[in-house]
Every structure is written in C-alpha cells, then in structure tokens.
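>>> structural data only, the sequence is not supplied:
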C-alpha cells in the first residue's frame, strides 16, 4: 500500500509540473476563478436595469409630465422625448426598448370621464427587458393616473397587510447569486478540462507509453491525475471564494466554508472521473472540446442552478438525479446562501460520493481498455 501511495504521489507531482509548464491552461484557471467571477457578479442582471425608453408626449399636460417623471433610474434610462414620426425608425434601429405614446387631450378626456388608451411599443427582441419592463410601465402609468384622479396620494389602510421579507438576500442583490453560481459552474468546467487535457496531452506527446513500461498500474495513473487536478481546482475555489467573492464583491457567505470545500471535493471526485472518461472517448483536444460542450451545457442548465428543478418536466427531474451537478448545486446553495450544516446536506454528500464512485469505476474500466489498445 505504501508503495502504491508513493507512486500516486510521484505521478501527481509530474502532473502538477506539466500543468505549471502550460501557460494557456494556467491563464484559463486564473481567468475562470477571478475575472469570470467578477464579471458574473457585476454584469447587467436579467431583470429591468437601465432600459432605454422614449416618450411621445402629444398631451403636454401635468399628467403626462408626471408619467414621464415616474420613469426614473435605475429601472430606466432618463426618458427621451421624441415625435410620433420618429417611433418606427427608432424601434427598427434598436435605439429604444420601449416607446410610450401619450395621445393628445389625454388629461382632459380622463377628467371628463371619457375612456382613453395609451400605446406602449415594445422591442420584443430584448426578451428579458420586454417581459419585465412592460409590466413595470403598466404599473407606473396606472399608479400615476389613479393618484392624479384622486388628487392626492392614497393612504387608506387595507384589512390585510402584506409584509414582504426576502430571506437570505434582503436587498435582492443580483451579484450575490451571479458570482456564487459562476463559481459553482467553474468547478465543474475546469475540473473536466484539466483531467481530460492531462490525459490527451500524455497521448499526444507519447509519454503514456513511457508510463506503461513503468511499474505502475492504470488505477495509480488515473488516481494521480484525479487527485492532482482536483487539488488545483479545490485551491482555486478556496482562493476565489475568499478573495473575489467575499473580499472584492462583498458577498456574505452564510455557511461553513470548510463544509462547502468538502462538498466541492466530492464533486471534483465525480467530475474529474468524468473528464478521464471523456478523454478516453475523444482522440484529440478538438474532439474533447466538442464533447465537453455536449456534456457541460445540460449539466449546468438542468442542475437547478439557473432554473428551479420543480419547474422542469418530471422526466428531466428524475434523469438529472444521476448527474453530480444536481446534488452539488443543491448542497452549495444550501450552505452558501442559507447557512445549512451537515445535518441538512448529508443526502447530497452521500449522493455525490455514490455517483463519483460509479463514474470512477466506469472511467477506470474505459481507461484500462484504452491503454490495452495502445
């Protein structure tokens, strides 16, 4: 046993030196766990934010002025007053997401009790802004019209008082979600790339044949790659969580960082094994890259990180229980967002361990077959 551990340690050191001499791979790791996290945390959220809007004010009344003044940042950019003849050209050019047309004599007809309509033109190609922004504008216009008709701001108390409390993210800050989810996705992506690239690099450089004539077993070779690449990703995860997320982005981490790193280590056990398996299927790095796209996108999109699993079809929910990302996302969100402990996330840890063991077994069998064909 001691001899096997020594072989794994020496082979793992070789893998780390090979990675150190690969500047492009080092640059990818550095970017993914630093700049990519920062961009995901500070980029424009999917909700309404600084949407460009124009207003055709044909009424030029006090009410129309109140409606225009209510379209304020940060939801909208300062409204631009344009003429009716400019609307079609502006929408065709994609200058504005919304154009609100207030017809002439709108205030006068409203006070006289005559029904009038306000036209809202929406650029539906900007789907996220179009969906949420049209609802925002409808609420703003209705609120201003009701207040104007009442000649005062309503202050009536309802028999039921609805109190909104946002748990775990009181200010609904998008960077708290975006940065942590980017870190979770980065763990999966980089671990698969590193282990797969390490094996393909051995095959392309011809050093895999040198290993076969040495007194080492395929299991030792595979474990060395898994442990060394997993260690690199685990250290990069701890660095990114401490420096980029907590220090730079000022995102509070509610739970235990060591517990999250334990969950990450189990996830790495599964994904690095997956990377080895994919590298035995692909014959070159371009093939590996194409295969990675087919595997990585479903893992990230269907794991529950972007869309709640409850909103997915039942078949997808059941199938994705076999994917490590589903359990990793659930455990990571519970720990980092809600401060959950081991008593809450132990089912996810057990699932990750079982999935990792199965993937390791399949990958080892495939790895032995690929070595025997050389």
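Ah, there it is. Because the structure is predicted, anything quoted here is derived from the model rather than measured.

>>> from here on, just use CA atoms for contacts and neighbour counts.
OK.

>>> can you pull out the strands in the stretch 101-250 of the chain?
119-122 (DSSP state E, counting those that start in this stretch).

>>> how much space between residue 346 and residue 263?
10 Å (C-alpha to C-alpha, to the nearest Å).

>>> burial measure for residue 128, as a count.
Neighbours of residue 128 under the rule other C-alpha atoms under 10 Å: 13.

>>> quick revisit: more neighbours: residue 346 and residue 263, which one.
With neighbours defined as other C-alpha under 10 Å, residue 346 and residue 263 compare such that residue 263 has more, 25 against 13.

>>> so residue 120 sits right up against residue 87, yeah?
No: assessed by C-alpha atoms under 8 Å, residue 120 is found out of contact with residue 87, at 10.9 Å.

>>> outside of whatever helix or strand residue 14 lives in, which residues touch it?
Using DSSP states H and E, the element containing residue 14 is helix 2-20. Residues outside helix 2-20 that contact it (C-alpha atoms under 8 Å, 6 or more residues apart in numbering): 25-26, 198, 216, 220-221, 223-225, 227-229.

>>> list the buried ones in whichever helix or strand comes after it?
Next helix or strand after helix 2-20 toward the C-terminus (DSSP H and E): helix 23-32. Neighbour counts over helix 23-32 (16 or more other C-alpha atoms under 10 Å) mark 25, 29, 32 as buried.

>>> quick check: the second one touching residue 190?
Yes: with contact taken as C-alpha under 8 Å, residue 29 and residue 190 are classed as touching, separated by 7.1 Å.

>>> what's the closest non-adjacent residue to residue 227?
residue 12 (7.0 Å; C-alpha to C-alpha, 6 or more residues apart in numbering).

>>> quickly note the distance from that neighbour to residue 6.
Remark: distance between residue 12 and residue 6 (C-alpha to C-alpha) = 10 Å.

>>> which of those two has more residues huddled nearby?
Taking other C-alpha under 10 Å, residue 12 and residue 6 do not tie; residue 12 has more neighbours (23 against 12).

>>> burial count for residue 11?
Residues within reach of residue 11, counting by other C-alpha under 10 Å, total 21.

>>> measure it to residue 218 for me?
Taken as C-alpha to C-alpha, the span from residue 11 to residue 218 is 11 Å.

>>> mind listing what residue 316 touches?
residue 302 are the contacts of residue 316 under C-alpha under 8 Å, 6+ apart.

>>> let's bring in a second model and compare:
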C-alpha cells in the first residue's frame, strides 16, 4: 500500500523508460539472486533513480531500501541461517547525481516564472490600454480583434522567450552552474507553443478584471493552483486519480513534463512530441475561446 504495484520490464527497456519519465525508480535484480541469498553470498541489487525531482527521489529511495531490507531479511531468516546484511543494494542516481537542490529548483523556478510573466504581462497590457484609452484608438483603426490579440501574444511571447534564454543560459547555467542536459532550441520551441496558451489566458483574465488588483486576485485563484498542480512542485502521481485526469487538459502540465524531460534528462523530439502536440491542441482551443471573449469585450466598448 505504500507504493504502486511494481511493473516487470526487460533490462533493455530501462534506459528508454527512464528517459521518457515512465518510471522514477527501477530495481535491477540480477540472475540467481535467490540462490545467492540462500547461499549467503551477499549478492548486489541495483536501484536506479530519476533524480529530476530531487525530493521525490530521496524519499522514495529511503522507502524502497527499507522495504527491500525488511523483505529480504525475513526471507533469509526463514529459508537459511541468519546472516548480517544478506544483500548489498547499490543506489545509482540519474540526471542529478549529486542531489544538488539548485539543479531542480533553478529550472523549476524558471518554468514557473514563464507562466507567471506570460499571464500577468498580457493581462496587464490589456488593462493598462483600457485605463489609458489607447484601446479605443485601436478600435478606430482598420485592424481586426484577431490581429490585435495576436500582436499582444507575439509581442509578450517574444520578450518572455528572450528572458527565458537569458535566465537559463546566463543565470541557471552560468551563475548557478546547473548543467542543461538537452537542446535549448527544442525547449524554446516548446515554450513558444506554450506561450500561446499562457498569454491567451492573460488576455482572457484581462477582459474579466477591471483593474490591476482584480487581475492579481484572479491570478491567485486560477494560475497559482494550476501551477502547483501541474507537477512543477509535487509529482503529478501524488494527486488523486480524478485530478490527474483533469490536469491532462491543462497545458501547464504538459509544459512542465517536456521542460523537465528536455532540460533535466536530455530528451529529444522523439520523446516529447506527444507533450508538444497536447500543448498545441489544448492551447489552440483556449486561444480561440479567448479570442471570442476578446471580440465581445471590444464590441462592448464601441
């Protein structure tokens, strides 16, 4: 009851399963393990761990080692003479071998700030334009609502992409010394896809809020829970099943998943393309809904 039921996989499938984040822990039990335990030869079992989420890796490793020690100790005492430490368990940490907190927190802070800046900058731009009367000036120009909204999405997205590249290369890797395992180009491409959703969400909230304080309150009620439940702070697997299912329809969940896969585990497009596709599809649907709301908002101002 302390963990999910174990899944049996072949030795040749271990690397692909861990690279794709299918498993966090893989226990490698060698051939003739039972016979070696009974003979008192102290065989070694290997525990492979995905240390992308460092806290989960540390807690899980301790639990698994404790479970194995108890079970193997009971087995050895029942079937053969008691012997001290009948099995030596070798632990191998992958993707964060030093268990350095900076490796996880530096990347996750950048990912969370991308969502925060995209929503707040796009929403604030719309509210400020309405407060200063510049939005009415746009209404008398020969531009359509889709062009106005797309311009805001592209402008804010470009600024955030540039800041993201600077933060990862200059601060996370340059100052903090965190290695970025995967392709920055691939990550920035995925971030650009995600920003269509995040900036559209900001504009959607900007059409609802009448002032910056109201936008801040809506941000707390909507964006903060969305970020906390996306897997950036705690593993998605620790949430109830129904909530895991709901979060699959939120692009931030897929954004966090492919960002961790690329930056922490060095995944390529062949691994993260399903996450990219989900981000595009869900983001496009919400962009269309936000555009519809934006059109109504402009029509009410005429």
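Great, that's in hand. Quick caveat: nothing in here was measured; it's all calculated off a predicted structure.

>>> residue 120 and residue 87 of structure 1: who's more crowded?
residue 87 (20 against 14).

>>> I'd assumed residue 100 was in contact with the more buried one.
No: assessed by C-alpha under 8 Å, residue 87 of structure 1 is found out of contact with residue 100, at 9.5 Å.

>>> now which residue in structure 2 aligns to residue 173 of structure 1?
For residue 173 of structure 1, the aligned position in structure 2 is residue 100, judged by TM-score structural alignment.

>>> which non-adjacent residue is nearest that match?
Taking C-alpha to C-alpha, 6+ apart, and ignoring the residues beside it in sequence, residue 100 of structure 2 has residue 54 as its nearest neighbour in space, at 7.9 Å.

>>> assess the claim that the one you found and residue 101 are in contact.
Yes: Residue 54 of structure 2 is within contact range of residue 101, at 7.0 Å (criterion: C-alpha under 8 Å).

>>> and residue 194 of structure 2, how many neighbours?
That count, for residue 194 of structure 2 with other C-alpha under 10 Å as the rule, works out to 26.

>>> got the contact list for the equivalent of it over in structure 1?
When structure 1 is aligned by TM-score structural alignment, residue 194 of structure 2 is paired with residue 267. If a contact means C-alpha under 8 Å, 6+ apart, then residue 267 of structure 1 has 188, 324-325, 328, 352, 356 as its contacts.

>>> between these, which sits nearest residue 282 of structure 1?
residue 188 (18.5 Å; C-alpha to C-alpha).

>>> contacting residues around the closest one?
Here residue 188 of structure 1 is in contact with 267-268, 271, 325 (C-alpha under 8 Å, 6+ apart).

>>> of these, which pair is most distant in space?
Among the contacts of residue 188 of structure 1, 268 and 325 lie farthest apart (C-alpha to C-alpha), at 10.3 Å.

>>> residues touching stretch 175-192 of structure 2, excluding its own?
Under C-alpha under 8 Å, 6+ apart, the answer for stretch 175-192 of structure 2 is 102-103, 106, 157, 161, 165, 172-173, 255, 258-259, 262-269, 276.

>>> what span of structure 1 is stretch 224-235 of structure 2 aligned with?
So stretch 224-235 of structure 2 sits over residues 297-308 in structure 1, by TM-score structural alignment.

>>> how about that stretch: buried residues?
Residues 299-300, 302-305 are the ones in stretch 297-308 of structure 1 that count as buried (16+ other C-alpha under 10 Å).

>>> what's the answer for stretch 85-92 of structure 2, then?
86-87, 89.

>>> quick one: the match of residue 173 of structure 1 and residue 167 of structure 2, what's the gap?
Per C-alpha to C-alpha, residue 100 of structure 2 is found 19 Å from residue 167 of structure 2.

>>> and these two? Which one has more around it.
residue 167 (17 against 12).

>>> against residue 178 of structure 2, how distant is the more buried one?
Residue 167 of structure 2 is 12 Å from residue 178 of structure 2, by C-alpha to C-alpha.

>>> residues contacting the equivalent of residue 249 of structure 2 over in structure 1?
Using TM-score structural alignment, the partner of residue 249 of structure 2 in structure 1 is residue 322. The contact partners of residue 322 of structure 1, taken as C-alpha under 8 Å, 6+ apart, are residue 355.

>>> where exactly do the helices run in the stretch 151-300 of structure 1?
Counting by DSSP state H, counting those that start in this stretch, the stretch 151-300 of structure 1 has these helices, from start to end: 174-205, 207-212, 218-239, 257-281, 285-301.

>>> mean per-residue distance, the fourth one to structure 2?
Taken against structure 2, helix 257-281 of structure 1 registers an average deviation of 0.6 Å after superposition, with mean C-alpha distance after the TM-score superposition for structure 1.

>>> residue 111 of structure 1 against residue 146, yeah?
No: using C-alpha under 8 Å as the test, residue 111 of structure 1 is too far from residue 146 to be in contact (11.3 Å).

>>> which among the contacts of helix 2-20 of structure 1 count as buried?
Using 16+ other C-alpha under 10 Å as the burial test, these include 25, 198, 220-221, 223-225, 227-229 as buried.

>>> measure the match of residue 249 of structure 2 to residue 309 of structure 1 for me?
Counting by C-alpha to C-alpha - residue 322 of structure 1 and residue 309 of structure 1 are separated by 14 Å.

>>> next one: residue 171 of structure 1
24 Å.

>>> quick one: map residue 195 of structure 1 onto structure 2.
Match for residue 195 of structure 1 (TM-score structural alignment): residue 122.

>>> mind listing what its match touches?
152-153, 156, 199-200, 202-203, 206.

>>> can you do 6 Å?
Residues near residue 122 of structure 2 by C-alpha atoms under 6 Å, 6 or more residues apart in numbering: 199, 202-203.

>>> so how do I select the buried members of these in PyMOL?
To isolate the buried members of these in PyMOL, using 16+ other C-alpha under 10 Å:
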select buried, resi 199+202+203
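
>>> how about a markdown table for the contacts of residue 122 of structure 2, with distance to residue 66 of structure 2 added?
Shown next, in a markdown table, are the contacts of residue 122 of structure 2 (distance: C-alpha to C-alpha, whole Å):
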| residue | distance to residue 66 of structure 2 |
| --- | --- |
| 199 | 46 |
| 202 | 47 |
| 203 | 50 |
